[in-house]
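Trainee: Curious how this folds, go ahead:
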Amino acid sequence: MNNASSRAAAISLSPEIIAAAAESKAWPFEEAKKIIARYHDRGYPETVLFETGYGPSGLPHIGTFGEVARTSMVRHAFRVLTEDKVKTRLLCFSDDMDGMRKIPDNVPDRAALEPYLHMPLTSVPNPFGGDYPSFGHHNNAMLRRFLDTFGFDYEFASATEYYKAGRFDEVLREAAWKYSAIMDVMLPTLGEERRATYSPFLPISPKSGRVLYVPIKHVDAKDSMITFDDEDGTETKLSITGGKVKLQWKPDFGARWAALGVDFEMFGKDHQTNQIVYDRICSILGGRPPEHFVYELFLDDKGQKISKSKGNGLTIDEWLTYAPTESLALYMFQRPRQAKKLYFDVIPRAVDEYYQFLAAYPRQDWKERLGNPVWHIHGGNPPDIHLPVPFGMLLNLVSASNAENKAVLWGFISRHAPGVAPETHPELDRLTDYAIRYYEDFVKPAKIYRAPDEEERQALATLADRLEALPADSDAEEIQNAALNVARFIPRYQDHKRTSPEGGPGVSVAFFQMIYQVLLGQERGPRFGSFAALYGKAETVALIRRALEGKLAA
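Mentor: Modelled structure (predicted):
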């Protein structure tokens, strides 16, 4: 179990920050204000508890990380608004006592797990091998590994450990006394067939070890016992305490809130219809429902909901293979109530946007800073990083040069930006590794060079001549203008909805799309002038000549 401190490191506050926070409309502050309003008429408890839930039925995916990242942002906003005078905790709770209802698609030797269907996840053997004793323990460790790498201040909690240690015994006894009231909440939400057998208590068979979805014959609230028929038909009495029985997932939500005194928990839109059920059960069991934030779900490249068991979304490790963690945190911060596709194509843009926000931060006043994602990503203390070359440009530089190592890339970068080196710009050096990996795995396999038609050949030949005639020290703007001056006199590239500085028609984006299709084998690219200045004027001319000779399309 993670032993992180129950209180995050002290934060730096000034009157300007506190005033700006009170007025901020950034969504973490809006959520934090709900928690403050929750205790408006009463004193704060010893600790305000933030919670996230995790279902370890499959390997952790980015949506799981998103809950922790976003909740941490709300927690930090709350600490700022309360001037860091109220203790807080973030509890990451794993429902690892749930029965394995189906075998995930992305595990090795699925057949080997079939005998363990419906057993608690922490009783299912670990299909991945290694030091973890069960499937649930392995998946919990995968989650904790990433959270620790990112530096979250959190405590990890296991449902198996909590149930077996008796930490839910009191609320389970209360559930026995309030059994009828809980059933009154649950039964109207179920179909007729399910109502006939439903019980909020799920006994774990003393004989098979499986989590049983069976009718409960009798609930003895006085002695905290239930009576049911085991799988072999034997009538069995079982204590509801000590981890011998768990609650169905909907009652479990509300019971956990009541038992632990949770003040804030966010969840995906797929839980929204059940929120009223969770809240009512929490109240029945003597608790106060926490403040909620409902976020939209992530989708894969086909627009389907990401599923842990299907493995159809990006994993945490996959994102971190191609981009820094801060870019992932930015993706979580932006538009949390809007459904977003989460697949490999979103990574480069997220990386560049992160550094753009970082570059803007020093120029902003406090009102703007507290709305800037990097303030929330870095807990109010963003690093001072200057990135002379965008990530997207690095990708295109790798693409044009077919660079397979950083030395080649740094040769271009250092020539373009004298004084910039791996030692002076370690963040850029880190990004060159990401760019090469991303290019090799995703850009290079998808490259399709096409041969230019006759009119395109003439345009490219003219462009090469114009670039060759430019002074050796021409900058990105001069190169861009040279390209525009070629295109604006070719009818197929004229955009009559735009006006050039000379008063004629502007240039269609089709001209630059043609350049990237022919020269890089890609549909899109960065601003041509910026790319050519970084790659080198002479190198760009040589690339055009190679395309005209048919060497790229071949």
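Trainee: For the rest of this, base every contact and every neighbour count on C-alpha atoms.
Mentor: Noted.
Trainee: Check which residues of the longest helix out of those in the chain are buried.
Mentor: Criterion DSSP state H: the longest helix present in the chain is helix 62-81. Residues of helix 62-81 classed as buried by neighbour count (16 or more other Cα atoms under 10 Å): 62-81.
Trainee: Could you give the separation of it from the chain centroid?
Mentor: 12 Å (Cα atoms, centre = their mean, to the nearest Å).
Trainee: and what of stretch 516-531?
Mentor: On Cα atoms, centre = their mean, the centre of stretch 516-531 falls 29 Å from the chain's centre.
Trainee: any chance you could map the helices in the stretch 201-350 of the chain?
Mentor: Ranges of helices in the stretch 201-350 of the chain, per DSSP state H, counting those that start in this stretch, are 249-260, 275-284, 316-322, 325-333, 347-360.
Trainee: Looking at these, which is nearest to Arg437?
Mentor: For Arg437, the closest of these is helix 316-322, at 6.3 Å, according to Cα to Cα.
Trainee: Excluding its own residues, what touches that closest one? List them.
Mentor: For helix 316-322, contacts defined as Cα atoms under 8 Å, 6 or more residues apart in numbering pick out 60-62, 65, 146, 325, 328, 344, 347, 434-435, 437-438.
Trainee: I have a second one here; can you model it like the first so I can compare?
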Amino acid sequence: MAWKGKRGDKEAFGGGCKMIFWADKLADEVIKREERLKRVKNLRVESGIGASGIPHLGSASDVARGWAVCLGIRDRGYDSDLIAFSDDRDGLRKVPLGFPESLKEYIGKPVSHIPDPFGCHESYGEHMSSLLLESLEKLGIDFKFYSGDRFYAKGELDREIGLALKEAERIKKVVEDWLGQDLRTVFFPICQSCGRIYTTRVTGWEPGKVFYVCDQEFEGKVSGKPFMVKGCGYQGECSFRDGKLAWKVEFAARWSRLKVCSEAYGKDLADSVRVNDWVSKNVFGWEPPLHARYELFLQKGGKKISKSVGNAITPQDWLRCGSPQSLNLLFFKRFTGTREIDLNSVPAYMDEVDWLEDVYFGREKIQNERELQHPKRLFEYIHYLKPPKKPGIHLPYLMLANILRMVPDLELAKKIVMELKGLDETEELEKRLRWAKNWVGERKAERPEIKPEELPALSELAEWLEKERDAEEIQGKVFELARKHGLKPSEFFQKLYLILLGSPYGPRMGKLIQLLGCKRVAEKLRESGPAGI
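Mentor: Predicted coordinates for the structure are as follows:
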């Protein structure tokens, strides 16, 4: 049975009377269920890893959320492992955009049997899996990795393959009755002649061995263009270890073999999970794991993020620009509900991590005790239930980004920030500046709206700042120009802060401009108008 949080489900999302954080709720459900079933001591959580294309944020979020449930189980005194299972025996169906078109000849072959086009790993599948594993290690997630290709090769699923073949007609009927689909086969042999996996069909079997013919076809894609991949006509036999189960069966086989107690899934896999639950219980004799269904991340504009169409934002992209905790916040803040995401979201998540830390240490007051519980628990989870013992430095992300736009030299920018904020040089400050510098990259700054009546004051200030001035002189000049041009001084100051720091507030204006450099600020002001001032 899947647990499905809904909008307004206060208990599931951390609101309402009980204020149970979603990972804690799922951990409680898993423990309660396994105590009733009395079958295992280690409450294993599994997440699948696709290996057919560049892993994106959604790929990492699946594993990270599994890790959160695993942490919740451990926090209650139970043993729990997180399994990251790579689907690296899946066949390649599409050549991802931007990849060499020479991969076309390998479409239909298991990704672990395709040479790495980049030449740094033993196979295409290993290359793709390694990218996600690298990001999980950077996030500090503790997991046990399983390669599907090696799992099959070692015979780990021999029992389940035999049972699936024995009950193939029952499984096919369930798929047809429930989903209206024709499941051609429960097992795909790898053709010994052409090496493809989705062009084969089983014609007979005996313990440990299948007989097959390679006479099927499926649609492949290169550069977004479809074409038909046809079988070579070969007839032969192979062992259970030289093929793979269909998706409608494979999840169940893994759950049974690895004794999995919990696995979340995206809504796009709902039908497959439903069938696998039936197969797990009725064919393999393993009560299926507790599920939780989550929504998917989307590109800005609502397009699905895909490994094969070249629009993936990778965990590495995010971690170049933000902290592991900011990415955990993206993954853990909410379990359900579709979210549009791109790297422009990094500043907001970085600043929210700082806010959560202020709440956790009582520097940000929330009077309602029930409303306080959720951000505190969320802060603990983004630190894997080992939060820092004291708060760190907090610096608005866009302030750092805007300073770095005007002062690209990292060392000089660091000195300016230290002077503005009265900070000592620390490793944390260095990291924050490097994240912001990477984020700025080629990204253009968003221009604040400039009202026509503000243009003369900004233009005159820019001209006046062509000479270096001292802080007090600058402070007085800003007041003077606001009054001269009929502007409210408070609103003029806010506009200057928005232009210089991306925030309506900041340190004393005279000192800020002096530290940034009067000529740099003059240039920034001239760039801020609709067509320059």
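Trainee: Just give the TM-score of the two.
Mentor: Scored against TM-score structural alignment, normalised by the length of structure 2, the superposed chains reach a TM-score of 0.81; 487 aligned residues with a Cα RMSD of 3.7 Å.
Trainee: Can you add distance to Gly243 of structure 1 and mean neighbour count and give the helices of the stretch 201-350 of structure 1 back as JSON lines?
Mentor: JSON lines is the format used below for those (distance: least, Cα to Cα, whole Å; neighbours: other Cα atoms under 10 Å):
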{"stretch": "helix 249-260", "distance to Gly243 of structure 1": "13", "mean neighbour count": "21"}
{"stretch": "helix 275-284", "distance to Gly243 of structure 1": "20", "mean neighbour count": "21"}
{"stretch": "helix 316-322", "distance to Gly243 of structure 1": "31", "mean neighbour count": "16"}
{"stretch": "helix 325-333", "distance to Gly243 of structure 1": "35", "mean neighbour count": "21"}
{"stretch": "helix 347-360", "distance to Gly243 of structure 1": "43", "mean neighbour count": "18"}
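Trainee: Please dump these into CSV; it should also carry distance to Gly209 of structure 1 for every row.
Mentor: Listed next are the helices of the stretch 201-350 of structure 1 as CSV, based on distance: least, Cα to Cα, whole Å:
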stretch, distance to Gly209 of structure 1
helix 249-260, 18
helix 275-284, 27
helix 316-322, 32
helix 325-333, 39
helix 347-360, 43
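Trainee: quick one: which of those is nearest Phe512 of structure 1?
Mentor: Comparing these under Cα to Cα, the one sitting nearest is helix 347-360, at 19.1 Å.
Trainee: how much does the closest one deviate in direction from helix 325-333?
Mentor: Here helix 347-360 of structure 1 points in a direction 90 degrees away from that of helix 325-333 (axes from the mean of the first three to the mean of the last three Cα atoms, to 10 degrees).
Trainee: mean deviation (superposed) between helix 347-360 of structure 1 and structure 2, please.
Mentor: On superposition with structure 2, the mean distance recorded for helix 347-360 of structure 1 (mean Cα distance after the TM-score superposition for structure 1) is 1.4 Å.
Trainee: Who are the packing partners of that helix?
Mentor: helix 325-333, helix 373-377, helix 391-401 (3 or more Cα pairs under 8 Å, 6 or more residues apart in numbering; DSSP states H and E).
Trainee: now the ones you listed as TSV including distance to His137 of structure 1?
Mentor: Below are these laid out as TSV (distance: least, Cα to Cα, whole Å):
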stretch	distance to His137 of structure 1
helix 325-333	24
helix 373-377	29
helix 391-401	37
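Trainee: Indicate which one of the ones you listed is closest to Met142 of structure 1.
Mentor: Closest approach to Met142 of structure 1 among these (Cα to Cα): helix 325-333, 15.7 Å.
Trainee: Show me the contact partners of that closest one.
Mentor: Contacts of helix 325-333 of structure 1 (Cα under 8 Å, 6+ apart): 66, 69-70, 150, 319, 347, 350-351, 353-354, 373-374, 377.
Trainee: quick one: contacts for the residue lying farthest from the centre of structure 1?
Mentor: For structure 1, the largest distance from the centre (Cα atoms, centre = their mean) belongs to Ala469, which lies 48.1 Å off. Listed by Cα under 8 Å, 6+ apart, the contact set of Ala469 of structure 1 is empty.
Trainee: How about Ala482 of structure 1?
Mentor: Going by Cα under 8 Å, 6+ apart, Ala482 of structure 1 touches Leu463, Arg466, Leu467.
Trainee: before we move on, which element is it in?
Mentor: Element membership of Ala482 of structure 1, judged by DSSP states H and E, is helix 476-487.
Trainee: which of the residues in whichever helix or strand comes after that helix are buried?
Mentor: Counting by DSSP H and E, the element after helix 476-487 of structure 1 in chain order, helix or strand, is strand 494-499. Neighbour-count burial for strand 494-499 of structure 1 flags Gln494, Asp495 (criterion: 16+ other Cα under 10 Å).
Trainee: Ok, stretch 225-245 of structure 2 next?
Mentor: By 16+ other Cα under 10 Å, the buried positions in stretch 225-245 of structure 2 come out as 229-232, 235-245.
Trainee: And for it, what's in contact with it?
Mentor: Applying Cα under 8 Å, 6+ apart, the contact partners of stretch 225-245 of structure 2 are 89-90, 107-108, 152-155, 158, 161, 186-194, 196-197, 199-200, 208-221, 250.
Trainee: and it, how far from the chain's centre?
Mentor: Centre-to-centre, stretch 225-245 of structure 2 and its host chain are 33 Å apart (Cα atoms, centre = their mean).
Trainee: swap in stretch 386-402 of structure 1?
Mentor: Taking the mean of its C-alpha atoms, stretch 386-402 of structure 1 sits 24 Å from the chain's own mean (Cα atoms, centre = their mean).
Trainee: likewise stretch 294-313 of structure 2?
Mentor: From the chain centre to the centre of stretch 294-313 of structure 2 is a distance of 10 Å (Cα atoms, centre = their mean).
Trainee: Start and end of it, how far apart?
Mentor: The straight-line separation of the ends of stretch 294-313 of structure 2 (Cα to Cα, to the nearest Å) is 19 Å.
Trainee: Kindly report the same for stretch 545-554 of structure 1.
Mentor: Using Cα to Cα, the end-to-end distance of stretch 545-554 of structure 1 comes to 14 Å.
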